[in-house]
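**Student:** here are the coordinates; sequence isn't available:
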């Protein structure tokens, strides 16, 4: 108990090592009933390890975990753990080809005479979702749900086991602003109904919006736990980084404007495609151009069409005066376009391969006949990338899936720039990375711009757009506004949302 308030979960002095690596060192965390408690820290700070201890996926080497004052269940007793805690991960754990009802009661379907009772399964599922005000068709294949609805189904499934403590791991990473607002409303409603959340996010403004308490980890250690109201965003960043001064990002308004006579290196003319219509703009050498909008605006699709990941319905993309073939990534790469795609796990990296193999992918044709490169040549490329981009890794042969999110993203950026492109396309370049990795990634934008190359940044995060000389705003597939460097957050968001800013 803390001041008469029930303690839902408490970790006292927990530590965890993996070989010589200290993943957690003497960390303590107390989460009180009915609150949303934020857990923040840079990639590699120990958040994932702490969550694995709180959810029974691993056992602490030192210290204890208790629920409501009682010792945590044995590691092997998964049923007991499900009654205590559940984690809704950034990447959904629903089975896409099964219905919502089947996902809700998987491996515990109601039976009659040894046979699944489908009518009872649908009835129980509807009652469960109704009890938590989740309006989803129980007969719909889960793969057809929106990201927002998948999360609510996973929360409802966890609650059906009796758990009232839910870990939300980067829940807003794939949601637009409207969906984020609805998620926060549901969180508050569930808190009022007795549900407690541990909220993990790199978006510190969300921590202030939805959480009552926050714990900061740094370098596998506990730094501070405090009411959210007692810490400003800058203080949180200082606690996460161990430095003062907050996030340092170059603002285009503080540097010289692009020369008026700078030539267009890339032009988009009358481009229409999936989720966007009749878009035209130019991108000049030495310019950083941003595209903002909600997830439903079509901004991601435009960037993916420019790079050849999608084919347009009509319109032309011209690179250095030459039209690009539609839907051809290799042609875009040959023409001088490098890209950091929006999903590093599925589009940016081969996670089971080494840093060397990933870093050299875009330049294999330059390293040997037929794209066959000697291991030493690939290792040399990766070694240079590790040094140039400050990638924290054991070495070039380390697998990509063993790295933190920020270091994985640096590999994707290194590969995109490995071919020395004239245009760099960045789609959500700092998604899911910590503050210092964000600074490092956006710092590369400034370096590329200074070399006379052009950069296109498409992002959900306003910080990513600060280095832009111009920001185009898309809404419902249409280009609705353009903002010069020095834009105000209020004006930009008003155009994104289609509201009047007083």
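**Tutor:** Received it, and whenever you're ready, just let me know what you need. As the structure is a prediction and not an experimental result, all values here were calculated from the model. Numbers count the residues shown, from 1 in each chain.
**Student:** okay, CA-based contacts and neighbour counts for the rest of this
**Tutor:** Noted.
**Student:** element containing residue 245?
**Tutor:** Counting by DSSP states H and E, no helix or strand carries residue 245.
**Student:** that one and residue 365, how far apart?
**Tutor:** 44 Å (C-alpha to C-alpha, to the nearest Å).
**Student:** try it against this one:
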């Protein structure tokens, strides 16, 4: 035992053209510890991860593992033995089996399927992952895919894993199961770097926290010595109370119903859902991953066709299972996965934000560049989108700013109904505040809001919260609910 850190970056810097992505940043992670890396979108976290995984080499400084210099960047096999990263966006290949994913590029020139599946079964059993090795990987749930990725990483010999927003798409029960596994791995000496925008998780599973801000190192300290407010201040540079939610005036009971969901059923997801949302009201929906909440929101937004039941907006029935019909009826949607469903990466910020209203920028399909840019600049200012300009590719944005573009597009048509699915997942604390402020502003102008979220801080902005359990509404909680009330209802416990 040398006593050297398991992983360290020493005075590392990285530039991309005129942009300084990382400036003189150092990080030291003790063997067997779980070390949190936090910061706002654009703080430099992704760049540091690229250095620690060998995807980039630093312009200055060094990276070491167990006191030894990192391998050359081209030596991918050596990097895989030292570090693995489970990214927020899965690297599992959907059309291959679980066994093939576990031993990708390691199965040899001639594949013997029986032994391969037996080795995969043994590996999964070693890490208590209850998945069929022969199953198609694309049929796995989010939680199962993450566990397969962790098992694959450890099977290659590394004892250092980077977890990039591992809980962003998990429900509360799946998150707790993941944390149990992470604690068990830590007890066996596995070292982890845990990246999250959810500060509660940092306090729950991490030993030490490092904060980056504006590409610089701000703070490293034991988690137990830094309270929530101090951590937020380090991330933002300002002393603020981000969890305080101002009271909204109640929506008068005689206010017109803007959205009515009646007898909505989607076989295998939810049954007999009835919900009324009045103009200007924010109604939250939460529940476990199997509750049907996401499928309900996607049905209202036109992404799914219900088995039975109706969705009406302003008293007019919406053609089911049609996004164009939902848009025409006055429904704006912020989908579950902004990468797959919310953005077109090859288009600009302006084109993404104004997609539903592009026809208004000129006759016969012609889009006036002047009108497009002017509208986009107004959206950039209104939603506080940090970008170099309307023409910048949307793929260049941080997660929080990309989500603001998705919200801007949903509101571009001035919809009478706004449907949001986990709107603040994977975004930093400041972006979360901006997004929720924009939602409250929309409600203040009369937009009815249906917000599905696993985040209690999101739900605090709602006038009432519906809790779904096994496909049905199990509880309706008025404003003033406690965290215990929501958690108990999500878990199916009657209080």
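**Tutor:** All right, it came through fine. Just so it is clear, the model here is predicted, and its values are computed rather than measured.
**Student:** after superposition, what is the TM-score?
**Tutor:** Comparing the chains after superposition, counting by TM-score structural alignment, normalised by the length of structure 2, produces a TM-score of 0.97; 494 aligned residues with a C-alpha RMSD of 1.6 Å.
**Student:** that older thread, settle it for me: which of residue 245 and residue 365 of structure 1 has more neighbours?
**Tutor:** Higher neighbour count among residue 245 of structure 1 and residue 365: residue 365, with 13 against 10, using other C-alpha atoms under 10 Å.
**Student:** with adjacent residues omitted, what lies nearest to that one?
**Tutor:** residue 371 (4.3 Å; C-alpha to C-alpha, 6 or more residues apart in numbering).
**Student:** show me the strands in the stretch 201-350 of structure 1, by range?
**Tutor:** Taking DSSP state E, counting those that start in this stretch as the test, the strands found in the stretch 201-350 of structure 1 are 213-218, 221-227, 264-273, 276-284, 288-292, 314-319, 322-323, 337-340.
**Student:** mean deviation of the fifth one from structure 2?
**Tutor:** Just to be clear, that refers to strand 288-292 of structure 1. Strand 288-292 of structure 1, aligned to structure 2 and superposed, deviates on average by 1.1 Å (mean C-alpha distance after the TM-score superposition for structure 1).
**Student:** corresponding residues in structure 2 for that strand?
**Tutor:** Using TM-score structural alignment, strand 288-292 of structure 1 lines up with residues 282-286 of structure 2.
**Student:** what does residue 394 of structure 1 align to in structure 2?
**Tutor:** Match for residue 394 of structure 1 (TM-score structural alignment): residue 388.
**Student:** just to revisit the earlier point, closest to residue 177 of structure 1 out of the strands of the stretch 201-350 of structure 1?
**Tutor:** Evaluated with C-alpha to C-alpha, those place strand 288-292 nearest to residue 177 of structure 1, the distance being 12.2 Å.
**Student:** now the angle between strand 276-284 and that closest one, please.
**Tutor:** Angle, strand 288-292 of structure 1 to strand 276-284, by axes from the mean of the first three to the mean of the last three C-alpha atoms, to 10 degrees: 160 degrees.
**Student:** gap between strand 288-292 of structure 1 and the chain center?
**Tutor:** Distance of strand 288-292 of structure 1 from the chain centroid (C-alpha atoms, centre = their mean, to the nearest Å) equals 19 Å.
**Student:** need the strands of the stretch 201-350 of structure 1 in JSON lines with distance to residue 141 of structure 1 and mean neighbour count, can you?
**Tutor:** Below are those laid out as JSON lines (distance: least, C-alpha to C-alpha, whole Å; neighbours: other C-alpha atoms under 10 Å):
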{"stretch": "strand 213-218", "distance to residue 141 of structure 1": "37", "mean neighbour count": "24"}
{"stretch": "strand 221-227", "distance to residue 141 of structure 1": "41", "mean neighbour count": "17"}
{"stretch": "strand 264-273", "distance to residue 141 of structure 1": "27", "mean neighbour count": "19"}
{"stretch": "strand 276-284", "distance to residue 141 of structure 1": "27", "mean neighbour count": "18"}
{"stretch": "strand 288-292", "distance to residue 141 of structure 1": "32", "mean neighbour count": "26"}
{"stretch": "strand 314-319", "distance to residue 141 of structure 1": "33", "mean neighbour count": "20"}
{"stretch": "strand 322-323", "distance to residue 141 of structure 1": "41", "mean neighbour count": "14"}
{"stretch": "strand 337-340", "distance to residue 141 of structure 1": "31", "mean neighbour count": "26"}
